[in-house]
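Q: my questions concern the predicted model and sequence given below.
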Amino acid sequence: MAEDTSGVLEQFEDDAVYKQFLLDDFDAKSVACNAIQDLSISQHLSKLATGISLLDKELHSQVSAHYEDLLAQASGIETLEGALQTMCASIQNLQATSERLQSKIVEPYNKSWTQTAMLARLQQTCDMIRRMGRLFQIVKRLRLQLQGGTKEITKAAQSLSEADQLLEGVDLSGVEVAQDELAVLENARQELERQAERMLEKGTESQNQAQVGTALQVLFHLQLLQPRVLQLVRSTLERLRDSVQQALSVGSLDQQASAAFGNRGPGRAAMPVTGSSAAFRAALWTSMDRLVDSVCQACCQIQQLEQVLAKKKDPVTHVVFLQELQKSGHGDILRSFWLSLAEMLSDELAKAAAESTFLRQAFEGEYPKLLSLFNGLWKRLDQIEGQTPASSDGEPSGHFLSQDDFKLEDALCGTLAPLEKAYLSRSLSRLLDAVNVALSGSSHESRPSQDDLDGILRAISSELRVASVDGRLCRLVAKNVAQAVHQLAARCEQLAALEGADALQVNGPATHAQQCNAALLHLLHLFQTQMDSSLSGNSLESPEAASIVRTALKTVEAVIQGIVQPLLNAVSQSIEAIILTMHEEDFCTPAVDRMAAPDAPCSLYMRELQQFLSHCQTDFFSAWPPAPAVTQG
């Protein structure tokens, strides 16, 4: 039978008219409209009647085949209907019971909720009344403390902090009875904040730790410790920036120099002095002295501020103020201040040097003087650090010069690095110019004079003496001196006559080339001797600098040895040739007894050897200086 049913369905699916009725989105209106548009209504009706007949036959056959199952399902439906009626009755009973329970519970619940809300509001009201009562007491006490002035300022700040904690999470803006007290608190806050800031500034400027500690305590209670401390550091940096700009202002320096120039006597007109005049330079270095004093004073102030922060504690929680700043990453105040200061100085010096040629020339030309000022600043800070007391926990506070990871001197050198580079370049140029000028007129026929050598020595001595203000600068200048010594040695080696008959002949008197070589040896030996004497006088700041120069002097010794060695080789060859003539002597003749005849002649080659050695000593060796390279050669 299932096969018959499937056959009917397949027949419907294959037919275009019947297939429409099997679709899930079947729409009777659209099917009717399509039939009308096709103008074959009678055919469609006949087709539909045929389909209905097929479906009737199929339904009849299905009912006939399954009538027993259909009867069983019909009886089951009657049983199910009885069960549903029983369930509906039970549900109605349950609903009636729940309505009775609801009527008994809702009213007590509403009363309980109302009473609970009233109790909560009563508690809030009581809490607010207690807070207001406590607030009135605090405000009364605060008024008395404010009348006490600076002596009671810490207690007043503590009372204000207590009031803030009392009012935390409570809004009394709509309570009229508390408006006066709130106004008193706001006015007291502004007054205490103003007094604390003024006290902090004055205490820092005068380095009064008591005032600074009191101000920090007040700011801590007002919860303004971190912003005000950072603001003080920033304001100190800004004041120093203004001082630097004022010290490097060409207009201000001109006024100072003109005033000094104009005070020389009555009737003298003030002339412009900008540039390399002594008055302008004097005004510049006077301003730089004052600037270094200001920087030192500012560093001392910030150092003292950090010391007080490391000592002071909250009287309630016993937390050190510096630890409070460390929580937000601002605990190392002095270090960050110095790094910012070094960066600011570097920027301002570079800016001033770029804008003014006069300042750049002054700083580059007199860089050791500028470095000496900064070294003096370093020493003063080091002395102050040695007097720094320990913090409240026994650890030293504010010791930033001795931190392994923080090199103040490196930051200082970095500030002056561009000027140092320019000065070293000028220093090297001066040294090389001295060498080139001394040897400019020299040739194989003419050697440098003693005056030329003195010019080189004076230039070297001057550079080392000026650089002796700082060990590091002295080492760098010593490297420049080493380059100048190498240049001198190379030029002298080029001037020496080391080849040819004029330079290597040993039989006749000394030639002009050999005499020039001897004069060159004397000059090099004198240069080496005077340099050794100068280095042995311990006039240099750094032993390493002396070692650098001594190492360079070895090149001079090598040049001396290179000048004498060819002639010594020629002398050795001649001596060897004379000694070889001993084979031409007639040794068959009986020897003369020297004891019996002291004046008896010796062998011919011995007489020739004696004469040659005497000739070399007289004409060559006596003209050479007693340099180690000569005596050892």
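A: Ah, there it is.
Q: going by C-alpha atoms from here, please, whenever you check contacts or count neighbours.
A: Noted.
Q: ok, then the element right after the helix or strand harbouring Ala482?
A: Here Ala482 sits within helix 471-495, counting by DSSP states H and E. Downstream of helix 471-495, the first helix or strand assigned by DSSP H and E is helix 501-504.
Q: please compare the first structure with the one that follows:
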Amino acid sequence: MASPRVQRMNTTFNRTSSGSPRLQTLASHKSSSLSRFDRDVFYENAPDAAAAEAASRAAIEEFKNDKIFSKFLVDDFNATQFASEALSSGSAAASSEKLQEGIQLLERQLRSEVFLRHDELLQQLSNLKETESVLTVVRAGVESLQASTQRVRAEIAEPYKHIKSKSKQLASLHDTVELLRTVIRVLKQMKRLQELMESGGSNVDLAKAAQFYNEIEILRKETDLAGVEVVDDEIPWLFEVGSQIKTEAMKGLEKGMESLNQAEVGSFLQVYYNMGELKPTVESLIGKYKGLAIKSVSAALEWKTISASVGSSLGSGAIQRSNASQGAGIPRARESLWQKMGTCMDQLHGIVVVVWHLQRVLAKKRDPITHVGFLDEIMQPGDSMLTERVWEVVVKSFASQMKSAFTASSFVKDTFVVGYPKLLGMVNGLLERLFRETDVKGVPPAIKPEARDQLVAALEPFQTAYLGKSLGRLSELVNSMFPAAVRGSIPSQEQIFRLVSRIHEELDVVKPDVRLTFLVSREIGKILRLLAERAEYQTSTGPESRQVMGPLTPQQLKNITLSLQLQDVHARVTSMLVGLPSATIEVLSPSLTALHGVASDCITPLFKAIIERLENCILQIHEQSFATMDMDGGMGNGCSKYMEDLQKSILHFRSEFLSKLLAGSTPAVTSISGESISAGLTRKLASRVLLFWVRHAAMVRPLSELGKLQLISDMAELELVVGQSLFPVEQLGAPYRAFRAFKPLVFLESSEFASSPVLQELPPTVVLHHLYTRAPVELESPLKRMKLSPQQYSLWLDSQGEEHAWKGIKATLDEYAAKIQARGDKEFSPIYPLMLQLGTSLNWKSS
């Protein structure tokens, strides 16, 4: 494939041979100088086209392969460099000769190309001659057309100038006529306006006058009347009338807004609408009330006005350095500050209500001619309402002034922090009045519901400081009750009373505001948790706090006192929650629960210890025989020995411990919760004693008739001592019913078990355990089968529940049946099918 350089040479040769004027001239010259004979001879000897093309390629190929000629084919050939190299090589003559050969070769190729394309070149020459003749004809037509155009232009120019002149005169005449018409209309309207102003006196129809005035102004703006003397002479009077109309309209508008008279406000707004100045007038009014709002807030918190109002000689710096209790002028200054804040709230209320009234009239008012709504005239879609614009300024100004007062004046800061509920009440009062007084059906209220949060947010620094002081006051009381340096101290009743009173005061002050009540309750919750933590830290947990055999120890007395005090606080604070919002109750509930839990934990170990003691006494029932007629259990005294120990333990617990717990429960505790922690634990203790005795009395085996009488005797003694020393047994509910049902169960005939209603009151295990006493020896009780002590088996029953206990009982029945079958007996004891029947029919529930 030929290189780009060779391709460009071929293209150059072709273009030169076919399109160059110089070649055409050369061909023409040759054609004219050579005879026909010479041409024929030349063409006969000239190579044909294919041979010429081959020769051309061979020549180019020769150039490419030659080390000298090939340099001429590169794109960046440099003639100066080539000459320099030829001279420096020492063979300049040889190079020159070589170049001459190349030139001759190129000339031969060029001549061959020219002669080969001779006819084609002649054809192009003839085409050029034809083109020249056509151009001559066209040139003549163009010249003729130009001449015609010049003649037409000469014929039209004069009429055009004439028409143009007449048109200008007509336009001037038309403008003059329109000017005269406008002047006549202006003068006519001025005359009407003058007659209206002169005839109306003090009762001029301002709306109509404003309409005339506006029409005159529109005509003056649409048409330049400057220089028209008859109009210029009336301009001063016109401006004076316009100013008079605006002044009277503004007076009436302000008067109508102050009195909240919709009719007056609407009529004077119509005046400004007719004048075309409704929007700027409303904007001016809104700007005025924005400024009044800012001025009102600033005046309320300006120290100079407060100091001047009380006539105090103390300066700002002196007041800031003084405590609230120092100086006779401080209380008066504080009272003046509150008065100014009240005045500020009243002024802000008046400003917002007036703007809302204006907005309400604008929303209702329509022009009687165009029926355009006034509010639509002054507002674009998406614009804020007028009251929203003013309220935004009120909030920003109030927030800025409050922030400045908090940081710049310790007097204002202390006054508003201590009296924050009062300050918040003023703000809430303002908001409630605005909501109430602008709540009109079909009309948006003056402020949106979220406006309260916007204004209250400005008081956040004072709110935070107030909550901190509230927490500090309560924390100080708790810290005084439990000094850090004294271990084991307990609060006095007076300290408890002061704490409860302080909590009541904190809640009572903020009760009017739901949100502040919630925040203060959260701080009270922290104090209650702190109180619970401090009390828990003081609680004794050593062996002395759990002993029940001896007299009351100091550690137990301290725990009992702490429990009673915490119960008292819990009950009194709970009583304060009556009527408070649910959110407040929810925020205090965890703290009250924690307080109740610590109060319970103080005495729960004591009750656990007495339960263990009483259970050990009851477990001695298994050490006594109830099978023989001459039992040694104290029949003569009416009760068994274990029962005597049980009675003594209960009486001791009552006298040493329970009497102090129950006597210390305040009326507040029982009136609110209905049952103190001590009473609740005592009720559980009494229920446990009765059920525990029934459980183990049912396990007594063997049991004779006399033994049954002894159990019933012990049962009566137990009921008496529990009812008198622990808890009224009639109020125990299901445990007492089960206890009472055990007596008929003991004397019930085995054949009557299946249909007896007594079984519904007793736990199923008690019924089945009692039936073991009526069964043969081969039917072992679960206690014996599992090789457990009565105490271990009782603990197993507590942990497993009734339903699982039936599985253990069923296992003993199955073993009994296997023994009988293995022995070859055909009959079972009547107790065996009875126990199977009852076991499958009774309502087993996991306990």
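A: Now that the structure is in, tell me what you want to look at. Keep in mind the model is a prediction, meaning the values are calculated, not measured.
Q: after superposition, what's the TM-score here?
A: Here the superposed chains carry a TM-score of 0.80, computed using TM-score structural alignment, normalised by the length of the first structure; 573 aligned residues with a CA RMSD of 4.0 Å.
Q: which residues in the second structure does the helix holding Ala482 of the first structure match up with?
A: Mapped onto the second structure using TM-score structural alignment, helix 471-495 of the first structure spans residues 514-538.
Q: how about the matching stretch: buried residues?
A: For stretch 514-538 of the second structure, burial by neighbour count (16 or more other CA atoms under 10 Å) applies to 516-532, 534-536, 538.
Q: same check on stretch 471-486 of the second structure?
A: So, applying 16+ other CA under 10 Å, buried residues of stretch 471-486 of the second structure: Leu471, Leu474, Ser475, Leu477, Val478, Met481, Phe482.
Q: any chance of these in CSV, with secondary structure and distance to Ile712 of the second structure too?
A: CSV is the format used below for these (DSSP: H, G, I helix; E, B strand; the rest coil; distance: CA to CA, whole Å):
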residue, secondary structure, distance to Ile712 of the second structure
Leu471, helix, 61
Leu474, helix, 57
Ser475, helix, 58
Leu477, helix, 56
Val478, helix, 54
Met481, helix, 52
Phe482, coil, 52
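Q: the residue lying closest to Arg529 of the second structure once chain neighbours are set aside: helix or strand, and which one exactly?
A: Spatial nearest neighbour of Arg529 of the second structure, excluding adjacent residues (CA to CA, 6 or more residues apart in numbering): Ser591 at 5.4 Å. Element membership of Ser591 of the second structure, judged by DSSP H and E, is helix 582-619.
Q: on that earlier part again, got a list of contacts for the helix holding Ala482 of the first structure?
A: 368, 424, 427-428, 431-432, 435, 439, 442-444, 447, 460, 463-464, 467-468, 520, 540-542, 544-546, 548-549, 551-553, 555-556, 559, 563 (CA atoms under 8 Å, 6 or more residues apart in numbering).
Q: just the buried residues of those residues.
A: The buried subset of the contacts of helix 471-495 of the first structure - by 16+ other CA under 10 Å - is 368, 424, 427-428, 431-432, 435, 439, 442, 447, 460, 463-464, 467-468, 520, 540-542, 545-546, 548-549, 552-553, 555-556, 559, 563.
Q: check contacts around Thr286 of the first structure.
A: So Thr286 of the first structure contacts nothing (CA under 8 Å, 6+ apart).
Q: corresponding residue for it in the second structure?
A: So, by TM-score structural alignment, Thr286 of the first structure is matched to Gln339.
Q: that match should be in a strand, yeah?
A: No. Gln339 of the second structure sits outside any strand when classified using DSSP: H, G, I helix; E, B strand; the rest coil, being helix.
Q: and it, how far from Thr305 of the second structure?
A: Remark: distance between Gln339 of the second structure and Thr305 of the second structure (CA to CA, to the nearest Å) = 12 Å.
Q: what sits against the residue lying closest to Arg141 of the first structure once chain neighbours are set aside?
A: What sits nearest to Arg141 of the first structure in space, not counting adjacent residues and going by CA to CA, 6+ apart, is Ser159, at 7.8 Å. For Ser159 of the first structure, the contacting residues are Ile138, Arg141, Leu142, by CA under 8 Å, 6+ apart.
Q: go on, Val310 of the second structure?
A: Applying CA under 8 Å, 6+ apart, the residues near Val310 of the second structure are Gly329, Arg332, Ala333, Ser336.
Q: quick one: which helix or strand includes the second one?
A: When elements are assigned from DSSP H and E, Arg332 of the second structure belongs to helix 329-364.
Q: tell me which residue lies nearest the centroid of the first structure.
A: In the first structure, the residue lying closest to the centroid (CA atoms, centre = their mean) is Leu339, at 7.5 Å.
Q: and what about that residue, helix, strand or coil?
A: helix.
Q: quick one: the strands in the first structure?
A: Read by DSSP state E, the first structure holds no strands at all.
Q: rewinding a little: distance of the aligned partner of the residue nearest to the centre of the first structure in the second structure relative to Phe626 of the second structure?
A: In the second structure, Leu339 of the first structure lines up with Glu392, judged by TM-score structural alignment. For Glu392 of the second structure, the distance to Phe626 of the second structure (CA to CA) stands at 92 Å.
Q: now Lys255 of the second structure
A: 107 Å.
Q: excluding residues flanking it in the chain, which one is nearest Ala458 of the second structure?
A: Ala458 of the second structure sits nearest to Ala399 (CA to CA, 6+ apart), 4.4 Å away.
Q: contacting residues around Leu661 of the second structure?
A: Leu661 of the second structure touches Ile560, Leu564, Ser678, counting by CA under 8 Å, 6+ apart.
Q: one more time with 7 Å, if that's ok
A: Ile560, Ser678 (CA atoms under 7 Å, 6 or more residues apart in numbering).
Q: what residue in the first structure is paired with it?
A: Matched by TM-score structural alignment, Leu661 of the second structure corresponds to Trp624 in the first structure.
Q: what do you get for Leu471 of the second structure?
A: With TM-score structural alignment as the criterion, Leu471 of the second structure matches Leu428.
Q: likewise Gln495 of the second structure?
A: Match for Gln495 of the second structure (TM-score structural alignment): Asp452.
Q: so its match touches Ser440, yeah?
A: No. Using CA atoms under 7 Å, Asp452 of the first structure is not in contact with Ser440, being 9.8 Å away.
Q: so in the second structure, which helix runs the longest?
A: Longest helix in the second structure by number of residues, with DSSP state H as the criterion: helix 118-200.
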